[in-house]
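> requesting a structural model of the entry that follows:
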Amino acid sequence: MVTAIAYLYPWDVVGDPAAAERIAALGVDAVALAAAYHSVRAATPFHPEHRVVDAHHAALYLPVRDAAWSGSRLAPATPAWMSRPDSFLAARDALRAVGLPVHAWTVLTHNTRLGRTHPDLAVRNAFGDPYPYALCPASAEVRSYCTTLVREVVALGDPDGLVLEACGPLGLGHGGHHEKTEGADWDASMDRLLSWCFCAACLARYEAAGLDPSRLRHQVRQAVDGADLAPALMQTLRTIRTTLTADLRREVLAAAIGPLP
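As a prediction, the model looks like this:
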């Protein structure tokens, strides 16, 4: 049974011949290696060639096959900051060579590059403000992107396991670079209100649940400004959101290992 996992990026291992042995010496049972990851600026204090990696957009650290993404508006990008398009494989092989199982750390709906390019697929709050870092899985296009991404990671990366991140809709709190909202002093309940999505696909889900989307938008906006939101309505919204997350998880796992019972 896995009890300790080291989370790594391909750049932690690629180009550093001592990295795999150094990680193994920590006594970890396995490694979660980023296969598809969002933008990040990362420190690499032990690497012989660099100290900071600026991964300035979300990317797939495996080859991006045109055939897999043909006809889709959403497709992952190749990381220009890496010297090869299959850096996940290079790092995986080095880690396996020292006896470490490698799980593919895969980020699904957190993708600012795609959210900015396709704002109609991003989470949007009751005021109409988009959260471009957050693709909304209420959209069939987003769910298809997630399942294809997982399928490609499994097929090309041949990992020993999967670690899924952002497997559901992100809200206000996750944020992007240079976060400037903390000074507003929003508490957890306000964060929750500003995280409810009002994209077109979510509006259709609210209607299917018997809610009036226009009235709901108005109620949430008033609640953000201090009005009370009925507990029963809050519970309905939570149910819609958790069901959406469960549906996405079921679809991506089916893509990875086959249909679930």
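
> all contacts plus neighbour counts: C-alpha atoms, from now on.
Fine.

> run a quick neighbour tally on Ala232.
Neighbour count for Ala232, taken as other CA atoms under 10 Å: 9.

> again, but for the one 3 residues further on
Using other CA under 10 Å, Gln235 has 11 other residues around it.

> how near is it to Arg241?
Gln235 sits at a distance of 10 Å from Arg241 (criterion: CA to CA, to the nearest Å).

> again, but for Leu89
For Leu89, the distance to Arg241 equals 35 Å [CA to CA].

> may I see the buried residues of the helix ranked longest in the chain?
Scanning the chain for the longest helix, with DSSP state H as the assignment, gives helix 231-257. Across helix 231-257, burial judged by 16 or more other CA atoms under 10 Å covers 237, 240-241, 244-245, 247-256.

> which parts of the protein are strands?
Taking DSSP state E as the test, the strands found in the chain are 5-8, 30-37, 40-43, 52-55, 59-60, 102-107, 122-124, 130-135, 161-165.

> here's the other one to compare against:
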Amino acid sequence: MDKNYVKSSIEGLKSPSSSRVQESLLKIRSKITINDNGIKLFRECGGLDYLLPHLRKPNERILDITLSILGNCCLEEESSLLVGKLNSYGPLVAILKTVCRDSIVGRACRLIGNLAQKNINAEALHNHGAVTALVTLIENRDKNTSYPTLTMSVRAIRQLWMVIDKREEMLSLNAVRCITILLTTECESAGIIKTAAATKASDGLRKSQEELITGILKCLGYFTTHVTASCAEQLQGDGRGYQCLVALTKTYESLSLKCLMNLCYLSPC
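Model prediction:
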């Protein structure tokens, strides 16, 4: 890849013109950060230093593309560490708290999940309130919240759970209960568990809903390795968490049984 082309595209990120910045971002996403070599070259040319400030800009189109590029870049270890060092945590959490556009929120969740694969980033995200923001996002979801965004938020929480010293804090924030209740809600809407309020037959699971349930079960699989009474209690959710896990053994046998087997190590269960 031509290094001069990369540097020229990065120069466009410094422009006071929103249209010029957007044009440069599109070039970077479609022609530069498309593979490991491109991401590495973009980082080595200083691209991340000029990309991060756009997380603080009010232009939603620019913000959307910036998050997309950063999400891709943070699949590369050195870029992920550098993005953390460039103080990205606060702006990311602020996006979750203040932005309504679903695609932006989803990309922010994806980026948080990618960053959190490195323990140093995960710890910093905890300290900046990422768990609270993610739990609030899930609890306050509405018809405009897409399944892919929920899936990315659950994945981010799963990655943040890997910081062992923060697990009790996550329990105090009801992170485990929040995810379990989300599972119950989805199982109920799909007819996997019955509800007295049901008025019509379910049409079954959509692909995006299947992906969300798979993501939740993966998350619960990690939760259930933390065998404490408080964690087991939160895994009951609204009282039907275990019922959901049993019902899901029919269609998600491996993931559901892993959770149930882990729970068997707890005598109260």
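
> could you quantify their similarity as a TM-score?
Scored against TM-score structural alignment, normalised by the length of structure 1, the superposed chains reach a TM-score of 0.28; 123 aligned residues with a CA RMSD of 6.3 Å.

> my read: Val7 of structure 1 touches Ile23, true?
Heads up, residue 7 of structure 1 is Tyr, not Val. No. Between Tyr7 of structure 1 and Ile23 there is no contact under CA atoms under 8 Å: 10.1 Å.

> report the contact partners of the closest residue to Leu217 of structure 2 other than its chain neighbours.
Leaving aside its sequence neighbours, Leu217 of structure 2 sits nearest to Leu255 (CA to CA, 6 or more residues apart in numbering; 6.0 Å). Leu255 of structure 2 makes contact with Thr214, Leu217, Lys218, Gly221, Thr249 under the criterion CA atoms under 8 Å, 6 or more residues apart in numbering.

> most surrounded residue in those?
Most surrounded of those: other CA under 10 Å gives Leu217, at 25 neighbours.

> let me see the contact set for that residue.
Each residue near Leu217 of structure 2 by CA under 8 Å, 6+ apart is listed here: Leu255, Ser256, Cys259.

> can you add secondary structure and distance to Arg43 of structure 2 and give those back as a markdown table?
A markdown table is the format used below for the contacts of Leu217 of structure 2 (DSSP: H, G, I helix; E, B strand; the rest coil; distance: CA to CA, whole Å):
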| residue | secondary structure | distance to Arg43 of structure 2 |
| --- | --- | --- |
| Leu255 | helix | 38 |
| Ser256 | helix | 41 |
| Cys259 | helix | 40 |
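
> now, which of those residues sits nearest Arg177 of structure 2?
Closest approach between the contacts of Leu217 of structure 2 and Arg177 of structure 2, by CA to CA: Cys259, at 14.5 Å.

> the closest one - how many residues pack around it?
Neighbours of Cys259 of structure 2 (other CA under 10 Å): 23.

> that one against Leu220, yeah?
Yes. Assessed by CA under 8 Å, Cys259 of structure 2 is found in contact with Leu220 at 6.5 Å.

> give me the common contacts of these two.
With CA under 8 Å, 6+ apart as the test, Cys259 of structure 2 and Leu220 reach no residue in common.

> ok, Tyr222 of structure 2 touching Gln159?
No. At 9.5 Å, Tyr222 of structure 2 does not count as touching Gln159 under the criterion of CA under 8 Å.

> quick one: which of the two has more around it?
Gln159 (21 against 16).

> Arg110 is in contact with that one, correct?
No. The criterion here is CA under 8 Å, and Gln159 of structure 2 misses it with Arg110 at 10.7 Å.

> neighbour count for Tyr7 and Ile23 of structure 1, which is higher?
Taking other CA under 10 Å, Tyr7 of structure 1 and Ile23 do not tie; Ile23 has more neighbours (18 against 15).

> ok, back up a step: now the contacts of Leu255 of structure 2 in a markdown table, with distance to Val154 of structure 2?
Listed next are the contacts of Leu255 of structure 2 as a markdown table, based on distance: CA to CA, whole Å:
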| residue | distance to Val154 of structure 2 |
| --- | --- |
| Thr214 | 10 |
| Leu217 | 10 |
| Lys218 | 9 |
| Gly221 | 12 |
| Thr249 | 20 |
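
> just the residues you listed: which are in helices?
Cross-referencing the contacts of Leu255 of structure 2 against helices under DSSP H gives Thr214, Leu217, Lys218, Gly221.

> out of these, which one sits closest to Thr151 of structure 2?
Relative to Thr151 of structure 2, the closest of those is Thr214; by CA to CA it sits at 8.8 Å.

> now do the helices in structure 1.
For structure 1, the helices defined by DSSP H cover 10-13, 19-24, 66-69, 87-96, 112-117, 140-157, 188-193, 200-208, 213-224, 231-257.

> could you give the angle of the last one to strand 161-165?
Going back to what we said before, that points to helix 231-257 of structure 1. Angle, helix 231-257 of structure 1 to strand 161-165, by axes from the mean of the first three to the mean of the last three CA atoms, to 10 degrees: 150 degrees.

> what packs against helix 231-257 of structure 1?
Under the contact definition 3 or more CA pairs under 8 Å, 6 or more residues apart in numbering; DSSP states H and E, helix 231-257 of structure 1 sits against helix 140-157.

> check which helices and strands the helix it packs on sits against.
By 3+ CA pairs under 8 Å, 6+ apart, helix 140-157 of structure 1 packs against strand 30-37, helix 66-69, strand 102-107, helix 231-257.

> how about the nearest residue to Ala122 of structure 1, chain neighbours excluded?
Per CA to CA, 6+ apart, closest to Ala122 of structure 1 is Leu135, 4.3 Å.

> shouldn't that neighbour be in contact with Arg124?
No. Assessed by CA under 8 Å, Leu135 of structure 1 is found out of contact with Arg124, at 9.6 Å.

> between those two, which is the more surrounded one?
Leu135 (31 against 26).
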